[in-house]
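# Prediction below, plus the sequence it came from.
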Amino acid sequence: MPKTKLIEDQRAFSSTADALFFLVLISIATVILMPSIMAERQYDAAAYTATQDFDKHLLSSLLNSNVDDFEYEITPLAITGITIPENALINDPINTMFGRQQHHRTFADMIAEDMVLTLAMNGNGTTRYINPIAQEHKEKTSDAIASYLDTRIGGRYDYHLQANWEPVEDYPLKNSISVGITPPYDAIRQSSRITLPLNTRTSRDELFVNINDSMLEELHNSSNTTKFSAYHEAFNNTIEEASTSTAELITDIVFPSDYLRSLIRQDITQSTETVFISNPHDDKEDPEMLIAEYILNYSMKTIYGSSSMPAELNNSIISIIEKEIIERNQQNIATHLHNDIDQKINETVSQMVNSTNISTTKELRDVQVDEIYRKVNNGYVDITLSIW
């Protein structure tokens, strides 16, 4: 027995010595390899930082750089019912009429313009452009962006640029540009915003008119039933105001009423000037007017599901159509906002009714109105550039 115990003790001593020796080897290896490990991590960190800096500079450079030549065609000739042989001499003036060429515009301007020109309704897996003759603008814009990025990056990185605009948050009417392949989750990303060239914007101050401080102070000591009803009505009116102003903004984009009125004036003037020299059998309408009528028919029937336009345009009809488009947009946007935030409004109203402090009531009102305002105040484009 003692001998066996001695052998076990020797084995234990041997195992302990082996373990200690192994730890010594690890320590020596760590001391030797640590500089290399630390250097590799430093290289990785430096490379990551350099990529970040490059991405940031690249996005800024893209948005502020000029495009020497940017050409696109605003309409297919089929819209006008005109068929022209490919090599016909008349092609040059036709291209002059319907082609658009821009010089020395920045990419930021081009992207902003594309967001407005190619606005579309998305739903049920389909995309319906509001302006059917401007689809080529998006293709040419994407090509110009890709060409610039390919030149600047020179194959060192893969890239993806995404630009998005929603006039109303989560509303089906929206627009986007996507250039490049889908980025991985760990891609380097830089983001920026550009302002859109919009003629009208929703005013925050106007949204507070229906539920202003004076109203809250007058209702503060009223019954809960009175306050509950008044607050709900005020927030509903605020949604109506927000949806109306946004509908006017969208209609201003999709329905160029001033341009159409100018076409009518021009058409009347030309008809008057040529009445004594025109061919009595020549009743063809001006191609530009035909295109305008096509766009309006498309918008009224395809986008808004309305009846087609009358055979002849005049200022009165333009005003009627403009009003109808505003009303349809307003109804759709109001319904969308109600579906999105009615539950939150109910919670806010309950808190306001139970509040005994007028300052707290006003703060609750401010938060809710600002939430409505944020949903309809998207007058900018979010742009993200990813490289990896």
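Here it is on my side, so go on.
# Every contact and neighbour count from this point should use C-alpha atoms.
OK.
# How about the contacts made by N64?
The neighbourhood of N64, defined by CA atoms under 8 Å, 6 or more residues apart in numbering, consists of T106, F107, A108.
# neighbours of Y380, just the number please.
By other CA atoms under 10 Å, 19 other residues sit near Y380.
# any idea how far it is from M110?
As defined by CA to CA, to the nearest Å, Y380 lies at a distance of 14 Å from M110.
# take a look at this one as well, against the first:
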Amino acid sequence: MQRLESEKTIEAHLERTLGQRYNYRFEAHWQPVIGYTVQSDIMIGEKAPENAVKQKARISLPITYTVTKEEIYVPFNQSSIYAAVNSPEPERELHEMFNNSIEIASVGCAEIITEIVFPYDYLESLNSTEISVNSEQLACIAGPDDPNYSSPVVQSALGCMNYTVNDIYGMNITLNPEEQNISLDIVDTVQTLIMDRNVEIISGHIKNSLGDDINQTVELICNAPDNRTRYQLADEQLGEIYRTANPAGADIVLMLW
């Protein structure tokens, strides 16, 4: 729903400002984690010819990353690096430190994604026998009609939760809320399941995408001549982890011809 409204607003603006003079194609691409499958795309206008004029930009989004760069750096400091390098298994210790940083980053990004795919506050508001809400707030795919549920809002919410848990995340879990309301326990349970799954997926993705770089960094740290150099090497890799989990914007392209 939000994407459709955004498309309508952007298209109206483009038509008003460019439509009378140019043909145009507008594209916006956002990935909350670089290379991760969850993403959002907006494309307006017909496919542009090869000779179209292109303008590219990166814009910030009104989304706050819930983990700071400093928090990702917590496992690493001069003392912890020195201790790891001088331990009986320096490579294992350093890999564990990087895994801890990845876990911290993954939790921060998973909170953003979970909030996007699972409208907790809205579903929590259905935890009463008097339901008076705008069903358009539920930006999920509604489930099939079920005569056992007298409220169409509850039916829609149940369909949303089942779709998110089973179709998107493949958890194979059947949710059976009460007839007139959705139990807060169910909402909490589903949110926790999705959050945990997102952390697992994102953490695995970051480890796979940066694994070779991390291995190389660990080797360089172990062979570095002093602790200052070791920290600089770790700092560079931690920055890459942070940027992967927090792209901090969307890429937009405007083509005119």
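Looks like it arrived, so ask away. Keep in mind the model is a prediction, meaning the values are calculated, not measured.
# what's the TM-score here?
The TM-score (TM-score structural alignment, normalised by the length of structure 2) is 0.83; 239 aligned residues with a CA RMSD of 2.4 Å.
# quick check: the helix or strand T127 of structure 1 falls within aligns to which part of structure 2?
Per DSSP states H and E, T127 of structure 1 falls inside strand 126-129. Aligned by TM-score structural alignment, strand 126-129 of structure 1 corresponds to no residues of structure 2.
# which residues are in contact with the next helix or strand after that strand?
Once the chain leaves strand 126-129 of structure 1, the next helix or strand it forms, by DSSP H and E, is helix 135-153. With CA under 8 Å, 6+ apart as the test, helix 135-153 of structure 1 has contacts from 58, 62, 67, 70-74, 107, 110-111, 114, 117-118, 129, 177-180.
# how about the strands in structure 2?
All strands of structure 2, identified by DSSP state E, fall at 24-30, 40-44, 53-59, 250-256.
# so where in structure 1 does the second one end up aligned?
So the one you mean is strand 40-44 of structure 2. When structure 1 is aligned by TM-score structural alignment, the counterpart of strand 40-44 of structure 2 is residues 175-179.
# Next, the mean deviation of the matching stretch compared to structure 2.
In the superposition with structure 2, the average deviation recorded for stretch 175-179 of structure 1 is 0.9 Å (mean CA distance after the TM-score superposition for structure 1).
# Report the distance from that stretch to the chain centre.
Relative to its chain's centre, stretch 175-179 of structure 1 lies at 8 Å (CA atoms, centre = their mean, to the nearest Å).
# again with stretch 163-177 of structure 2
Counting by CA atoms, centre = their mean, stretch 163-177 of structure 2 comes out at 19 Å from the chain centroid.
# mind listing what's buried in it?
Y163, T164, V165, P177 (16 or more other CA atoms under 10 Å).
# Please apply the same query to stretch 47-57 of structure 1.
T51, Q52, F54, D55, K56.
# my guess is the fourth one meets T384, correct?
No - here D55 of structure 1 does not reach T384: they are 10.1 Å apart, not a contact under CA atoms under 8 Å.
# so what's in contact with the two at the same time?
R189, Q190.
# all helices in the stretch 151-300 of structure 1, in order from the N-terminus.
204-207, 213-219, 224-254, 257-273, 287-298 (DSSP state H, counting those that start in this stretch).
# Distance to R189 of structure 1 for the ones you listed - can I get that in JSON lines?
Below are those laid out as JSON lines (distance: least, CA to CA, whole Å):
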{"stretch": "helix 204-207", "distance to R189 of structure 1": "32"}
{"stretch": "helix 213-219", "distance to R189 of structure 1": "43"}
{"stretch": "helix 224-254", "distance to R189 of structure 1": "31"}
{"stretch": "helix 257-273", "distance to R189 of structure 1": "41"}
{"stretch": "helix 287-298", "distance to R189 of structure 1": "38"}
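# winner for burial among those helices?
When the helices of the stretch 151-300 of structure 1 are scored by mean count of other CA atoms under 10 Å, the highest mean neighbour count falls to helix 224-254 (a mean of 20).
# Run a quick neighbour tally on I63 of structure 2.
10.
# so who does it touch?
Residues counted as contacts of I63 of structure 2 (CA under 8 Å, 6+ apart) are I112.
# Am I right that A108 of structure 1 is in contact with R193?
No - with contact defined as CA under 8 Å, A108 of structure 1 does not reach R193; the gap is 9.4 Å.
# before we move on, back to that, looking at the buried residues of stretch 163-177 of structure 2, which one is closest to P119 of structure 2?
Of all the buried residues of stretch 163-177 of structure 2, P119 of structure 2 sits closest to T164, with 10.6 Å by CA to CA.
# counterpart of that closest one in structure 1?
In structure 1, T164 of structure 2 lands on S299 (TM-score structural alignment).
# so how far is R3 of structure 2 from the aligned residue in structure 2 for I253 of structure 1?
In structure 2, I253 of structure 1 lines up with I116, judged by TM-score structural alignment. For I116 of structure 2, the distance to R3 of structure 2 equals 12 Å [CA to CA].
# Over to Y65 of structure 2?
20 Å.
# More neighbours: these two, which one.
Counted by other CA under 10 Å, Y65 of structure 2 and R3 do not tie: Y65 has more neighbours, with 18 against 12.
# thought that one was touching I113?
No - taking contacts as CA under 8 Å, Y65 of structure 2 lies outside contact range of I113: 10.3 Å.
# how far off strand 188-195 does the top helix by length along structure 1 point, in degrees?
The single longest helix within structure 1, with elements called by DSSP state H, is helix 2-64. Angle of helix 2-64 of structure 1 versus strand 188-195, following axes from the mean of the first three to the mean of the last three CA atoms, to 10 degrees, is 30 degrees.
# Report the distance from helix 2-64 of structure 1 to the chain centre.
The answer for helix 2-64 of structure 1 is 47 Å, by CA atoms, centre = their mean.
# just stretch 324-342 of structure 1 next, same as before
On CA atoms, centre = their mean, the centre of stretch 324-342 of structure 1 falls 19 Å from that of its chain.
# For D252 of structure 1, see how far away the spatially most central residue of structure 1 is.
Central residue of structure 1 (CA atoms, centre = their mean): W165, 0.7 Å from the mean position. With distances taken as CA to CA, W165 of structure 1 is found 16 Å from D252 of structure 1.
# still on that earlier bit, closest to V199 of structure 2 among the buried residues of stretch 163-177 of structure 2?
V165 (14.5 Å).
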